[in-house]
Structures are given as C-alpha cells and as structure tokens.
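only the shape, not the letters, is given here:
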C-alpha cells in the first residue's frame, strides 16, 4: 500500500492528513505528486472528483515560499467561483497549520476583503482569471514572485473564453514558473497552452479519455412545452436526487418557482446570484436539504456532488461536448444513472446531431416518468429545525407533567404565573392594581382602591 510519505510529503503534513481522515492517496495523487515535488511541469488528464485538489495542493503547501505583502508565491487558476471556493476550503485547513495563508479571489464579491488579504500577504492565491486581472490593474498585487502556477479545469476555461486572460496572467509572472495543468480533456486549446508555456512536461492520464456514455441510460422524450414542468416533477420524484439544466437564468428561476409550488424541495444556481446565495444553494443541495438542483451550465463542470441519480436536459445543450459535461454529473464511480432529454418538435434535429457526435443511437419516445426506477431519498432537516425539535424534546423530558398555563388541575409555574400568584395574595396592594381588568368598570374599581388605601389617607404635615 502506497502512503503519502512514500510520495515525498513531509511527516508533519502526513500527520495532518491522518487527523483529517485522509489515509491513502488516490491514483492521480500517486502519479502527480512525485514529479510536482521535483519541480517538473505536469500535464494531467483527469476527471472531476478524482482527487486533483490534493494532487497539486500538497506540493504547493510543501514547496511554497514565504510571501510578502501583495506578492503571492503560488497561484491556482480556476474557471468558476464555486471551484475556487472549493479548493480554498480543502487547502486552508492544511496550510494554516504551517503559518501559510490561502486566499480565493473571484467576481461577485467585495474588493475590500480581497485587497485586505493580499495586503496581509498570502502564499497560495486561488483565483478566477477575470477578477485577478482586475486586481492587477488596480495594483493590488504583482505576480513577479509566483514560483508555481496551477491551471485547474483548463479545458473548461477554454470553453468559457478565458484563454487570452490566462495567457496574459502566465506572462505576467516574473521568471518562468513551474506549471501544473489539469484538464478533463486535452483538446486543441489545452494542447496550445502546453506547447507555449510548459517545458518537457510529465504527461499523466487518469481514467477514460472521455466521459463514458455507456454507464448511463439515455432517454429522449418527445414533449409539448406545457408538459415539461409536470414531467420533470414526476421524474425527479421517481429518480430522487437530480440536476436539471436550463439555458437561461430566467428559465432557472421560473422552473424553480413552478416546481416549488408542486412540492419539490430544490435549490437554484446561476450566474445572477451573488456568492453568498450560490454558496447557500450548493450547500443546501450537497448536504441533502434539497432533492433537486436547477442550474445553468455554470454547474456542469467542477462541482463534485455524489449520489446524483438523474440528469434532465430541460433545455437542449449547445453541442455534444456540453451534453457530455451535463450528463457526466450522474453514473459516477461505478454507479448507474439516467439522463432525460425533453425534446420539443423543433429540437429533434439538434438532438439527432448530438446523438451522432456522442456515439449513441436512441429512439424518441413518449414520456413515461412512472417507468423510471424508484429511488428513495430522505431529506435532511435544516439545522435550525433540528435544534428546535431537540430543545423541545429536552424541555418536555425535564417537565413531563407540565401542561398549558390554562390547563385544568395544574398550577402555572412560569414567571408570569408566579407573579400573578404572589400578587393575588395581596388584594389591597397597589402592585396588584395593574393586574385588574381594564375598562370603564375596572377604572372605577381601581380609583376607589387607590382612595381607600391606607397609604393615601395620610394628611400632609402643616
């Protein structure tokens, strides 16, 4: 059995991993960590969820130099905010034990906190290309001290049009840094990056070269536009945990409202949400507090959530590559899954082309969501509700005989009840006047009580 210490990782970091419950390295870590520790450039093809973050993160923690203010020494570039935050959450607990700081910078959040972190000095900077260039233009940092640069999901950055910004960032580094590149596919754009910026890289391939379409069931249902929401609801109630992809932000919000009205617990995710809303949506879905995630293609790559039984193409994907990326959220790690495409009449030709490019041949049939395999899914209660239920349960256990304040045959031991009981023993006390029933008769009665009270009948001294 291979251990992290066999890969060149120091004993202190191995002990930290052990305390975090990380005992054995994955295949991509076994292949990538030794050359990364030797300072070699790496070009690795590996799917999402294979353990890439620690494959490049552990060498960064071991080899990163101490950073000065506004001068990070290691840089990780990612295509999306979610992936940047995910990487930071993995590396920060490990790096903090060695006095190293990890900072993530991306759009949709305040510049203030990010600039404060850079001023303090960070060894490992995790960034999206757009926000990083903005900060560089504002002179919030310089990349002249960067010794190691990591490109994670390089093919996704190419798909999103980040190739030119990525090249500008790489060329802004002072000396030629060590470059570690991870990508699910090594297409033309990624190959160009390798040729331009890597020096005799270590080539590593993990898993199949492409997402396997054979491990999932593909269904293409002919459908009218007004049927799409109803069929989607029936499908997810049969299949359990699911992701539904829409083309636009407005489509995500509209479908989310309609499905919530039909009793489906869901989360929505698209680029129009701020970072806090996006984090809350992903946390809700990943923790099991919602059964369905409705998203644009922003969630098709880089988000690793286990146990997805069904993917629904509510709107058609742009091409075969997007179809693969969407569908690859299910049937992972040896499990099975179902992929459903809702095909309107004018979309049949597009899906014919996608089937041909993907390498599958399926008939277009009428929708039969009731024929899907029934998968059980138990929603996790929100933490606030669990705490409330637990406190009520403990309260009842401590006071098993306690009833409502107005319950018959049972004294009221609350503060209010004790106060009333105490005042009721002193009917002539002025402290009890406020307990009298208010109203015209009550006012007359209180006025008479005040006049007849002994304390009010004293004569003033002449």
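Cool, the structure landed. All values derive from a computational prediction rather than experimental measurement.

make it CA atoms for all contacts and neighbour counts henceforth
Noted.

the residue nearest the centre of the chain: what's it in contact with?
What sits nearest the mean C-alpha location of the chain, by C-alpha atoms, centre = their mean, is residue 282, with 3.2 Å. Contacts for residue 282 were tallied using C-alpha atoms under 8 Å, 6 or more residues apart in numbering; they are 267, 269.

same deal with the one 4 residues further on?
Contact analysis of residue 286 by C-alpha under 8 Å, 6+ apart lists residue 305.

still on that earlier bit, what helix or strand is the residue nearest to the centre of the chain on?
When elements are assigned from DSSP states H and E, residue 282 belongs to helix 275-286.

what sits up against the following helix or strand past that helix?
Beyond helix 275-286 on the C-terminal side, the first helix or strand identified by DSSP H and E is strand 292-295. Defining contact as C-alpha under 8 Å, 6+ apart, one finds that strand 292-295 is touched by 236, 240-246, 252, 255-256, 264-270, 285.

this is the comparison structure:
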C-alpha cells in the first residue's frame, strides 16, 4: 500500500497545496523523516542529492508555523530559519516553499550576498515568518540589527557538508547560538565529515537519524560513461556534439573563463547556451538559470557553483568537460541529472594524461564504468546524444557606438594637421581601418530571457 502525505500526518491544507503542485506521493526521505519532524523532534537527515530533502524540511516548518500564523508578525524577528550554502540553493528552497506558505498565510524571504540589501531589509522590517539565508549576508544583517533570531522556533541547516567545504561553519555556529536552544533543529547533509558531526553534537537535542542511502552512493537511475579522446581538438568536437541534442544538458568546467568561453562558442555554433559561475552578478545568474529552465537555452555551462543547489527539471545529460578534482564534487555535479526518480546520463571526457587521476576519482566515488575510446562518429556517442536539435541563429551582436567626429577649432593658432578655414574636417571613421570599429569584438550573445525559472524542490 502506497503511503500518502496525509498518512504521515501532513494537514489537509498542505496536502492540497502539494497536490496542486503535482506532488502526490512522498519520496523515501520524506516518508522517513516527516513523522518525527511533524512531532517536533530534532532530526538528522542524510540522503543523496536529488532525493527530496527540500520538501522533507519545508513541510514540517510550514506546518509548525501555520499553527500560530494568526498572531501578528514581529518586524525583524522571523520564526523559521533555513540556512543554505549558495544563493542558487536559497532561491530554489524559497521557490519550493512558496506554494506551501501561500496556502498557510505565511511569508518567506531570501537573504544572500551579491545583491543590494535594501529589499531584504525592507522585507524584514515588514515582518516575515521564514527566512532562507546564506550565512555571510545573514551575519551582516544581524550585526546591523536588521534581524534578530531570538524568536526562531525551527531552524534548518541544509547541505551542511557543503557549508563545511566552503568554510562557513564558524559563521553557522554563531548563527545557531543566536537561536533559542529549545527550538526544533533539522540538519540535512550528504556526509557527516569536516566538522558537521560537531554541529550535530552541539546543537541537536537527542536527534533521530534517517539515512535513505549509503553515504556518497551514486544514484541508481544514473548511467555513467567514460569517453576517452586523443587530444584537445578531438575533445572540442566531441563536447560540441554532446551539447547538440534536443534535451537539457549541463556541462561542467573547472574555470570561470572556460565556462564563459564555451557558452559563447556553443551559442555561436547554433546551440543556445548560458553560463553560470562566480563572476556573474546575481541578476545575471538568475537570468541565465531562468533561460535554461524555460528552454530558451538548452545548455548550461557551469563551474562547481552549480554542482549543488541548482535543480532544473528534466536535465538529461551532465558532461564533465573538465573532470573535477575530487570524488564528492563528481557526485554532486552528476546529481544535477537523474533527480527525484528520473533517469539521466553522465559523461566524463578524458584526455590521455588524465586517465590515472580519473580512475582514482571514480574508484573513490564507487562508480563502475569502463572507459571507451571514442570519436564524434562512435555509435555510443550518437546513441547518447539522440536526435540533433535544430540550428538556432545567435542573436546579433550590438554594434559599437559610432565614434564622434572632431569639429573645427575656434580661436588660438592653427595646429599642424587642422583643417583650414572653409575645409570640412575629416571624421575618424573616414580614416582607413576603423570604420564602425569593425576590428573590435562585440558583446557576448545572450539567450532570450524568461520571467520564471519554474524551479521544483
């Protein structure tokens, strides 16, 4: 017999909101944790990426806070706090919460860096029930006395191991100390290393632990392929072919420069692509993710900033164009496909000098995939790519502004080279080789923008 959300104790209002969003049956980590979280227990949840952790903590938070939603909100004092390591993850958690809070007459806001704090301060001043925050900006606003955590009833720490990897644990510790010790605390993490276990011991009270898979285990619905190529030129051709199919795909690069360069090259080749990396402003990140989610761009070229927290439905293929440095990054990059029960493929492109390092990486990640020597014409490549998508002409580059012409001088003596009275001065554009700045590079092509990224938790 299939377990339902109602069977687990979720109230009718939230069940209706979930059903309206197309979510009718819980995933294992939700089914395991909800009975305890809804009773107010502290919970330590461990599950692989894409296993449904966001709803596992969103449902009990909204259910608990909705019980007292009728009382007036206190400005600058939220009652629910969710900490996330990246802006993208914070944004997507808030998107998952949105239908639940709307159904429960609650308010949620996000707090993270990279954007002006004015909107965040205004929302806090008006009063919000739930704050989804990255630690750095939240601490800044705490120091400025724009937010106080002394009324927080339930705190969630998501992707705790990634917080540790990024060096956020000292800030997270200070934030958790600012919340009431008697409040409910939920911690979700793929692993318990790098100090995460210390957070559990210090801040969770007699927690119930739920693990729905072995630590660092790969996703069963994910198929891994190791494609070896003869050199850099063969790699370039292969990567373009892997990007040229009809479905969504994410290509991972090591550096920001290479991610930006590859997105531009693919777009110019008729494959609409956007980039995602740390050099982009928050507005550019949001715009590019929205274009990718809406289908205006079929390919997302990213650095490891997208390895966690970015969820777009129906990503068919992940390509490690540059193999990552360590096995956890491989698993989290790969986890952008085969999410929430869907299937997906992962390709690692390997140059001859990378064979040994990649073999070690895969062994640590517990991936069993035999390397294949391929070219762009290998049947295994064609089968993976599927039907090629239609060519899409890149948007025209914006022309550079026309140079100003130099007018005649007035007064003073005449310089050498200045036109005599009665002569028309020559414009710079009439001098050979500079007309229209044709030798300069234009702006990077961009894909059409979308109003909504359509994220799912």
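Structure received. Predicted, not measured: the structure shown is a model, and the values here were computed from it.

related to what we said a few turns ago, list the buried ones in the helix holding residue 282 of the first structure?
Applying a neighbour-count criterion of 16 or more other C-alpha atoms under 10 Å, one finds 275, 278-279, 281-282, 284-286 buried in helix 275-286 of the first structure.

count of neighbours near residue 371 of the second structure?
Using other C-alpha atoms under 10 Å, residue 371 of the second structure has 16 other residues around it.

for it, which non-adjacent residue is closest in space?
residue 226 (4.6 Å; C-alpha to C-alpha, 6 or more residues apart in numbering).

just give the number of residues close to residue 38 of the second structure.
Look at residue 38 of the second structure: counted by other C-alpha under 10 Å, it has 19 neighbours.

could you say which helix or strand holds the residue nearest to it when sequence neighbours are not counted?
Nearest non-adjacent residue to residue 38 of the second structure, counting by C-alpha to C-alpha, 6+ apart: residue 60, 5.2 Å away. Element membership for residue 60 of the second structure, per DSSP H and E: helix 53-66.

packing partners of that helix?
Packing partners of helix 53-66 of the second structure (3 or more C-alpha pairs under 8 Å, 6 or more residues apart in numbering; DSSP states H and E): helix 28-37, helix 87-103.

swap the cut-off to 6 Å and go again
Judged by 3 or more C-alpha pairs under 6 Å, 6 or more residues apart in numbering; DSSP states H and E, helix 53-66 of the second structure has no packing partners among the helices and strands.

one step back: now which residue in the first structure aligns to the residue nearest to residue 371 of the second structure?
Under the alignment by TM-score structural alignment, residue 226 of the second structure pairs with residue 219 in the first structure.

how about residue 42 of the second structure?
Residue 42 of the second structure maps onto residue 41 of the first structure when the alignment is built from TM-score structural alignment.

isn't its match right up against residue 179?
Yes: counting by C-alpha atoms under 6 Å, residue 179 is a contact partner of residue 41 of the first structure at 5.0 Å.

leaving out the residues flanking it, which one is nearest to residue 79 of the second structure?
Once flanking residues are discounted, residue 79 of the second structure sits nearest to residue 152: 4.0 Å by C-alpha to C-alpha, 6+ apart.

in this structure that neighbour contacts residue 80, no?
Yes: counting by C-alpha under 6 Å, residue 80 is a contact partner of residue 152 of the second structure at 5.4 Å.
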